[in-house]
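Peer 1: pasting a predicted model and its sequence here:
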Amino acid sequence: MTQSHRDLLRRMFDAAVAAAQPAQCVPAYLPAVPKGRLIVIGAGKASAAMARAVEDNWAGEVSGLVVTRYGYNVPCRRITIAEAAHPVPDAAGLNAARKMLDLVSDLTADDLVLCLISGGGSALAPLPLDGLTLEDKQDVNRALLKSGATISEMNCVRRHLSAIKGGRLAAACHPARVVTLLISDVPGDNPMNIASGPTVADPTTCTDAMAIIRRYGIVVSDKVLDVLESGRGESVKPGDPRLALTETHVIAAPQVALEAAAKVAESAGFTAHILGDSIEGEAKDVGAVMAGIAHQVTKRGQPFKPPCVLLSGGEATVTVRGQGRGGPNVEFLLALAVALNGQPGIHAIAGDTDGVDGMEDIAGAIITPNTLSRAWVMGIKPQDSLAANDAHRFFHALGDSVVTGPTLTNVNDFRAILIADKDSTP
């Protein structure tokens, strides 16, 4: 890979992240000043940056609290920023969720609640239903993360064990008006799946959540089983009058990020093709499929002619069976590299736009046509690393990890496969 190819891949990733920055996308969606108070609440990896964007662009009085991931704090003057753990929740997140409910407990019809939600909010505001504990929520979260369940399935379970998700937060704000601004990190941008939908109605049921637990063989406590089997965990359903004065806006999403990256690719002379913004599945399977498409482009000029870039987003998953640290973006890349088997002219980057792939503070990695050969020289067997779900260690050893630090936003996975012209420099 030439340095210019590596630089181009990283510039595409950086452009995707920049397109979803709250400072760019929040101001256009701010509501009019209410007769009463404006209370700002929210949760997610981008919530602190969203709160700062509100303060910088709001003319009237404002107060409130949002909770973000440790290290993602952005200083605000009037809105309190709490920090908590992700992806496994902690007591700090539980306390922040309780405080949010307290803030909205005595509102009137003249008041306005501005709810700032982004990816990560499910773990960051983990208030359990009565009868459940934080430990119950932690155990379920860990099991879901390792199960291979999709994000929509994980969030269905979370909604039915929560005192704040599944529309319950909006219901607690009644009779005030609620405006929710969402930065989407989920395939399809469905509001009920972004941070498990604390301010939107939920058509799924406890029966659905129980089916997911059985489908993936997830072991849960008797208390969790009782909540779901009894129906006590039912969420707020469509048509509930407490949600009549709510409105929801998706202000940034994976498609916007992909379009920004496409512009960077095209400015460098590569035709960009967006294959989809909501691609799901096991990361290693997605990698193998993408490798097949890349081979066809290289060998047949189908369905696209090189030089080109194949862009995609969504949320791949990893069913952790080995002793590795998981990470869907790096597992996708390692599977892609194995399937490409050193095919000349094909390079790729994949990373989570929040800077955290799986449970690691590493966004993702880059592969090159010589990724496998460099690993073999070092005594690392790519297939063994893939089987052990150990791609993070694999790319760290090669020096090909992509580390961004907190990006202050989150529009999910980003993947770019760069296919150079046959006559270009390898």
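Peer 2: Looks like it came in fine.

Peer 1: going by C-alpha atoms from here, please, whenever you check contacts or count neighbours.
Peer 2: OK.

Peer 1: list the contacts of residue 366.
Peer 2: Residue 366 is in contact with 6, 333, 347-350, 400-402, counting by CA atoms under 8 Å, 6 or more residues apart in numbering.

Peer 1: actually residue 7, not the one I typed
Peer 2: Here residue 7 is in contact with no residue (CA under 8 Å, 6+ apart).

Peer 1: let me know the secondary structure of residue 11.
Peer 2: helix (DSSP: H, G, I helix; E, B strand; the rest coil).

Peer 1: then this one, side by side with the first:
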Amino acid sequence: MTTTPDRRALLRSMFDAAIAAAQPARCLPPHLPQPPKGRTIVIGAGKASAEMARAFEQHWSGPVEGLVVTRYGYEVPCERIEIVQAAHPVPDAAGLQATERIRALVSGLTEDDLVIALISGGGSALLVGPAPGLTLQDKQAVNKALLASGASISEMNCVRRHLSAVKGGRLAAACHPARVLTLLISDVPGDNPMDIASGPTVGDPTTRADALAIVDRYRIEVPAAVREWLAREESESVKPDDPRLQRCETRIVTAPQIALEAAAAVAREAGVTPYILGDSLEGEARDVGKVLAGIARQVAVHGQPFQTPCVLLTGGETTVTLRGQGRGGRNVECLLSMAVALDGLPGVHALAGDTDGVDGAEEIAGAVCTPDTLARAWAQGINPRKSLDDNDGHGFFQALGDSVVTGPTLTNVNDFRAIVIDAPARG
């Protein structure tokens, strides 16, 4: 008699390994420089910034001062670097005040000083400094509209950079003439530094015309003051060749690919062959779910292009165009779409989750789907397609007891998806 492998446990072990591989305590210390002649000031923003600050303190030999802003619930104790909490994904007054304090902290520096910028995903909302003539309410309105528009993360951040007093290289310019070392945890497809927290310390080659084109392309309703600002030359971001950025260096300390490789190692140990299909998948979450389901079906039914048992691993950042009123996030939307497309195909188990522990606005990382997911939903009177149409991925999977809850992970390397495929389906 053979026993059925516990695929739920394997999926969760891979997800946990991906998160562990991206922990600041593991990946940040090798990138620390020698202490400078002058002051060392640590600034930062993002869901991982507090844990990055703690890792920095534990491995820094010289004096240090600073302030970082992280998401509510992601605070960790630090001795010399102040941790401030603020709202994400829509900015709030706490983020605004923290950003003003960071700008004051880096003013008046000298060539002997060193600024360490600890930047991770989520920093776009947490580091909020409205451009001249704009208000926090304007930024909140634009953020909400962008999140519901279906625009890619790169497009959203292009708009954000041109509406900010700190993004798009402006924070680095404010540090001049001090040396600036930016340590990044990437949460964006392609690991482009200008898209991680909207690039507060790196030059931005995009233009205000690009930002306006994105607003128009997605028919995003923005306050009048936003269009008025983008029409002015002053709205241009700091460009890569700006002399104020000459002493700026940027290093990515961990990224989605590293997390996927850690998950792949767990699969190998379990006797399941891993295949990493990509660390930067983008597109509508429900469309990505359909494509992944199609690939999984080809593997399960025909043994192509991979033999079973295997696991398909992907990362990236999908988007959701809101149509319904449900409790959704991009990972559960992708997973529910996949489940609907698979329609109970035997031998296929999957997990989709956000490595920061928060999918959408819920304190839920993601969910698991199994071959009997749809049957269990129908047994409870839940229509899977209606749940998908209502963007209600969290409501759907939570009712089945299939939500994945991690709590604050203190890191963020974007979406994680794993599809375990066992013996070919028959019939």
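Peer 2: Looks like it arrived, so ask away. Note that the structure is a prediction, hence the values are computed from the model and not measured.

Peer 1: which of the contacts of residue 366 of the first structure lies closest to residue 84 of the first structure?
Peer 2: Nearest to residue 84 of the first structure, judged by CA to CA, of those is residue 402 at 23.9 Å.

Peer 1: counterpart of that closest one in the second structure?
Peer 2: Taking TM-score structural alignment, residue 402 of the first structure has residue 404 as its aligned residue in the second structure.

Peer 1: hang on, the earlier thing: now, which of the contacts of residue 366 of the first structure lie within strands?
Peer 2: Within the contacts of residue 366 of the first structure, residues falling in strands by DSSP state E are 347-350, 401-402.

Peer 1: what's the PyMOL syntax to select whichever of those are buried?
Peer 2: To isolate the buried ones among those in PyMOL, judged by 16 or more other CA atoms under 10 Å, type:
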select buried, resi 347+348+349+350+401+402
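
Peer 1: what is the burial count for residue 332 of the second structure?
Peer 2: Residues lying near residue 332 of the second structure (other CA atoms under 10 Å) number 36.

Peer 1: with residue 387 of the first structure instead?
Peer 2: Neighbours of residue 387 of the first structure under the rule other CA under 10 Å: 17.

Peer 1: can you redo the contacts of residue 366 of the first structure as JSON lines with distance to residue 41 of the first structure?
Peer 2: JSON lines is the format used below for those (distance: CA to CA, whole Å):
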{"residue": "6", "distance to residue 41 of the first structure": "40"}
{"residue": "333", "distance to residue 41 of the first structure": "37"}
{"residue": "347", "distance to residue 41 of the first structure": "42"}
{"residue": "348", "distance to residue 41 of the first structure": "38"}
{"residue": "349", "distance to residue 41 of the first structure": "35"}
{"residue": "350", "distance to residue 41 of the first structure": "32"}
{"residue": "400", "distance to residue 41 of the first structure": "38"}
{"residue": "401", "distance to residue 41 of the first structure": "35"}
{"residue": "402", "distance to residue 41 of the first structure": "32"}
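
Peer 1: closest one of these to residue 91 of the first structure?
Peer 2: Nearest to residue 91 of the first structure among those, counting by CA to CA, is residue 402 at 30.3 Å.

Peer 1: residues contacting the closest one?
Peer 2: Residue 402 of the first structure makes contacts with 351, 362-366, as judged by CA under 8 Å, 6+ apart.

Peer 1: residue 389 of the second structure now?
Peer 2: Residue 389 of the second structure makes contact with 323-324 under the criterion CA under 8 Å, 6+ apart.

Peer 1: gap between it and residue 134 of the second structure?
Peer 2: Distance from residue 389 of the second structure to residue 134 of the second structure, counting by CA to CA, to the nearest Å: 35 Å.

Peer 1: sorry, back to before: widest-spaced pair of the contacts of residue 402 of the first structure?
Peer 2: Every pair of the contacts of residue 402 of the first structure checked by CA to CA; the farthest is 362 and 366, at 11.9 Å.

Peer 1: between these two, what contacts are shared?
Peer 2: Taking CA under 8 Å, 6+ apart as the criterion, residue 362 of the first structure and residue 366 both touch 401-402.

Peer 1: ok, and the most crowded of the contacts of residue 402 of the first structure?
Peer 2: That'd be residue 364 among those, by other CA under 10 Å, with 33 neighbours.
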